[in-house]
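Q: Pasting a predicted model and its sequence here:
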Amino acid sequence: MNFKLEKIFDRYGKIYAYEILLSDSSQIDWVTIDCHWLNSNVYSQLNYLLRKGYLLENNALFCTSTPKNNIKFFVNIERRQLKSISFLNILSGCIDKLRENKVSIFLEITERDSDFEVDINYLNKLKRKFGFLFVADDVVEGDARKEEIENGLYDVVKVESSYITNGSSRLREEILAIKQNFDCKFLAEKIETNSMHKEALSLPIDYFQGYLYP
């Protein structure tokens, strides 16, 4: 499998993290694809980071054995993968190895999978047991994960650009209410123009991602 890294920036234009993605996923049906393939994809991404021996930060290479700062990666995952105990144990082991080298892994739970067995109570148990960091992917207005977001399940919430454009006043109120109660960060994704970036900056959003950024 071939991967690419997509940069995530903070409000000051500094790199906050990278999302690790398949170089070409256009032919993949993520909803119906087998869990064994999904698990293999996640293992490959984490082993890629472990095996590589170095990581990118501000376009400079450095060895993971002596990193200057903690570096963060977002890894996509489906809810149904989190039902497998063997997968969770292997996943946790890989994340712990990377954490020893000051590499943090954020598990980006996609919007594609609505497995009702993997609910807020189940996910909170995983956070307590394994110390996982969760990200909500592609959040839109009236999102089905509203309860999870408002109850502090996610460490980062990725907000669709359409929500920022069409519901900025409501979004501002929702973000401020959540930040008042939880240490949750918000990320504007799919930012493609300077005007979109400017609008996102006007909100209490922490991070930015999209084609606009090099």
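A: Sure, I can see it.

Q: from here on, contacts and neighbour counts on C-alpha atoms
A: Fine.

Q: Contacts only, for the spatially most central residue of the chain.
A: In the chain, the centroid-proximal residue (CA atoms, centre = their mean) is E108; its distance is 3.5 Å. Neighbouring residues of E108 by CA atoms under 8 Å, 6 or more residues apart in numbering: F74, V75, N76, I77, F134, V135, A136, D137.

Q: take the one below as the second:
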Amino acid sequence: MKTAYRPIFVARQPIFDRNGDVWGYELLYRASNTVSMDGSSPSTATSRVISDGLSLALDSVTDSKKILINFSRHMLLVESATVLPPEICIPEVLEDVGITPEIVSAVKRLKKAGYLIAVDDYVGQPGMEPMLKLADIVKVDMLGMKLSEVEKLSRTLTKYNCKLLAEKVENRGMFDLAVSLDYSYFQGFYFAKPELIEGRKISSCALTRFQLMKDLSSPDYCVDDVAKTISHDVGLSHRLLRYVSAVSHYAKIRSLSHAVAMLGLWPLKQWLMITMLSDTSREDRSQELIYQSACRGKFMEIIADSIAGNKFDRDSLFLLGLFSNLDALLGLPMAEITGHLPLDDTLNNTLCGEETPLSGLLNMLKAVEAADWATVAAALQQYSIPETDAAEAYTKAGAWAHKTLAAG
């Protein structure tokens, strides 16, 4: 029996602490029009989207991480947040809620119930003082403000008992500024962009991994070859057995060959490629990019059958998603990296930013991650992909990526 999925996209955006470790995630939802068409009231539908979306998101989030969720005026007044666990969920008060006595009372009730409170997109707008006094975290929008404005705003916030979160951090300069102003948390595309370092070369270790990835992506690479590759590495063999135990219902594994046979060739290749990517760095920032890459690859693979005309190869789409963050992971231009990978022209050109028949799919995934729902909707229409199929595929891909990396 097919699992019933509500058509909900859940974009997760990582929030880092001063050490560069992932402290939590902001979850941004996009529910299709069908969610609220079952006769339920707007408040009920909103609460259901939040609770269902959180359940889906938790399949791909480590238990100890905090979850930040935007709350509109209506959602605060109908106490939608109370469907969420206060020990991990932090409501974000949006900048346009209007600070009225009713809103202040609603937020006070949430704090009394044990919730931490975040104020979103603060840029010094007047009238926010009652909310700033209640806030545990204030998110300061760094984009578009001058250095002097950021410094002045940050100083005014020191009188409140709250921690500062710099959002929309786009580059290293903005990050360093926020650190110097004693910000505790950081969020933005800076953490997902490549830091190109002049003169850097691909290491011999990375070249070895690329060669193995080249072999793995070949249709001639057989199960025996994969098993032989794994058997030469005790640590890799142990990690494979852990992964098989996590994804299989088998109680006992007789041998490495048995484990290989249980998984199947393509799932095993996928696991190996992700494991090798994961080994490029153990920093939280890189691990977040690797999760994103794995999620992209699996989504591309799953959604291939839903694309009108079914004209794209599933395996090629998986590789496109998986390799889409290599420049950020290695700090090298994508063109230099792809020169070491045996990709066909379409994959290579797509990864290097050229317009191809696959560009729209990759851009759609980036739009999901940025919660740019208008672009997502346009891409789904372009490829004639049903929204319910895409939402289900994205949920499955996130859960798969999390399980694969956790077991590795």
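A: Nice, I can see it. As the structure is a computational prediction, the values presented were derived from the model and not from experiment.

Q: Work out the TM-score between the chains.
A: For these two chains in superposition, a TM-score of 0.70 is obtained (TM-score structural alignment, normalised by the length of structure 1); 177 aligned residues with a CA RMSD of 2.8 Å.

Q: about what we covered before: which of the contacts of E108 of structure 1 fall within strands?
A: F74, V75, N76, I77, F134, V135, A136, D137 (DSSP state E).

Q: Who wins on neighbours among the residues you listed?
A: Within these, neighbour counts (other CA atoms under 10 Å) peak at V135, which reaches 26 neighbours.

Q: and it, what pairs with it in structure 2?
A: Matched across to structure 2, V135 of structure 1 falls on A118, judged by TM-score structural alignment.

Q: re the thing from before, looking at the ones in strands among the contacts of E108 of structure 1, spot the one nearest G93 of structure 1.
A: V75 (15.0 Å; CA to CA).

Q: returning to what we had before: trace the residue nearest to the centre of structure 1 over to structure 2, please.
A: Under the alignment (TM-score structural alignment), E108 of structure 1 maps onto E92.

Q: any chance you could map the strands in structure 1?
A: Under DSSP E, structure 1 gives strands at 3-10, 15-22, 54-57, 60-63, 71-77, 103-109, 133-139, 156-160, 185-189, 207-208.

Q: right, and those strands - which one's nearest G93 of structure 1?
A: Here strand 103-109 is closest among the strands of structure 1 (CA to CA), at 11.7 Å.

Q: quick one: the helices in the stretch 251-400 of structure 2?
A: 256-263, 265-278, 284-303, 314-322, 326-330, 334-338, 345-351, 359-369, 373-382, 387-407 (DSSP state H, counting those that start in this stretch).

Q: residues in structure 1 aligned with the second one?
A: What that stands for is helix 265-278 of structure 2. Against structure 1, helix 265-278 of structure 2 falls on no residues (TM-score structural alignment).

Q: Please name the residues that touch the aligned residue in structure 1 for G188 of structure 2.
A: In structure 1, the residue paired with G188 of structure 2 is G210, using TM-score structural alignment. By CA under 8 Å, 6+ apart, the residues touching G210 of structure 1 are E189, K190, I191, E192.

Q: show me the contacts for the match of V135 of structure 1.
A: L68, I90, P91, E92, V93, A135, D136, I137, V138, K139.

Q: just to revisit the earlier point, tabulate the strands of structure 1 (CSV), appending distance to K179 of structure 1.
A: Shown next, in CSV, are these (distance: least, CA to CA, whole Å):
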stretch, distance to K179 of structure 1
strand 3-10, 17
strand 15-22, 19
strand 54-57, 28
strand 60-63, 33
strand 71-77, 21
strand 103-109, 19
strand 133-139, 15
strand 156-160, 11
strand 185-189, 8
strand 207-208, 14
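
Q: Quick one, which of those strands gets closest to K125 of structure 1.
A: strand 133-139 (12.2 Å).

Q: I'd say L277 of structure 2 and I290 touch.
A: Yes. Judged on CA atoms under 8 Å, L277 of structure 2 makes contact with I290 at a distance of 6.9 Å.

Q: Show me which of the contacts of G210 of structure 1 are buried.
A: Buried residues within the contacts of G210 of structure 1, counting neighbours by 16 or more other CA atoms under 10 Å: E189, K190, I191.

Q: For structure 1, which segments count as helices?
A: 35-52, 85-100, 120-130, 146-150, 161-166, 168-181, 194-201 (DSSP state H).

Q: which one of these has the most crowded surroundings?
A: helix 161-166 (a mean of 18; mean count of other CA atoms under 10 Å).

Q: mind checking how far that one is from the chain centre?
A: 19 Å (CA atoms, centre = their mean, to the nearest Å).

Q: dump the residue contacts of A397 of structure 2.
A: A294, C295, R296, K298, F299, I302.

Q: Quick one: residues contacting the fourth one.
A: Pointing back at K298 of structure 2 there. K298 of structure 2 neighbours (CA under 8 Å, 6+ apart): F318, G321, A397, W400, A401.

Q: Spatially nearest residue to the first one (excluding sequence neighbours)?
A: Here the nearest residue to F318 of structure 2 in space, its sequence neighbours aside, is G297; by CA to CA, 6 or more residues apart in numbering that works out to 4.0 Å.
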